[in-house]
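**Q** model the structure of this input:
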Amino acid sequence: MATNKRVFTLRLEEENFEKIKMIADKNKRSIAMQIEYLIEQHIDEFERKNGIIQIEK
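**A** Now for the predicted structure:
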């Protein structure tokens, strides 16, 4: 299955990793999907306050 998602390494403090893991488990998500969800939420909040981010292609 093809995907347009980029792969990269993310380093987290152990405590933050464990907390995200607990949140992901509670939400029945993988850790990767939980992190993606949190990033999307932050982007949405940022854009509501600052306007849409224009991506140059």
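**Q** going by C-alpha atoms from here, please, whenever you check contacts or count neighbours.
**A** Will do.
**Q** buried residues, the helix or strand where D44 lies. List them.
**A** Per DSSP states H and E: D44 is located in helix 31-50. Neighbour counts over helix 31-50 (16 or more other C-alpha atoms under 10 Å) mark 31, 34-35 as buried.
**Q** please generate a structure for the following sequence too, so the two can be compared:
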Amino acid sequence: MSSNTSKFTLRIDQHILEKFRYIADNNFRTVNKELEMIIKAHIAAYETKNGAIKVDLNTK
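**A** The predicted structure is shown next:
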């Protein structure tokens, strides 16, 4: 795991997780990578509409 990778706990209904796992499997991805891809696409769409989000990683 790279130093830029953070762990995050997600609480989600089992039924939703199983459906999401099915989608990830059909896209030949792990659930984690599928979720990461969706998050990146959502951020890109948000920034296209609203401008770049500036984040200072040194303050965390």
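**Q** after superposition, what is the TM-score?
**A** The TM-score (TM-score structural alignment, normalised by the length of the first structure) is 0.86; 56 aligned residues with a C-alpha RMSD of 1.2 Å.
**Q** re earlier: can you lay out the buried residues of helix 31-50 of the first structure as TSV showing distance to E45 of the first structure?
**A** What follows is those, written out as TSV (distance: C-alpha to C-alpha, whole Å):
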residue	distance to E45 of the first structure
I31	21
Q34	17
I35	15
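**Q** in the second structure, what residues pair with the helix holding D44 of the first structure?
**A** Aligned by TM-score structural alignment, helix 31-50 of the first structure corresponds to residues 31-50 of the second structure.
**Q** excluding its own residues, what touches the matching stretch? List them.
**A** 20-21, 24-25, 27, 53 (C-alpha atoms under 8 Å, 6 or more residues apart in numbering).
**Q** can you select the buried ones from those in ChimeraX?
**A** Here is the ChimeraX command that selects the buried residues among the contacts of stretch 31-50 of the second structure (16+ other C-alpha under 10 Å):
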select :21,24
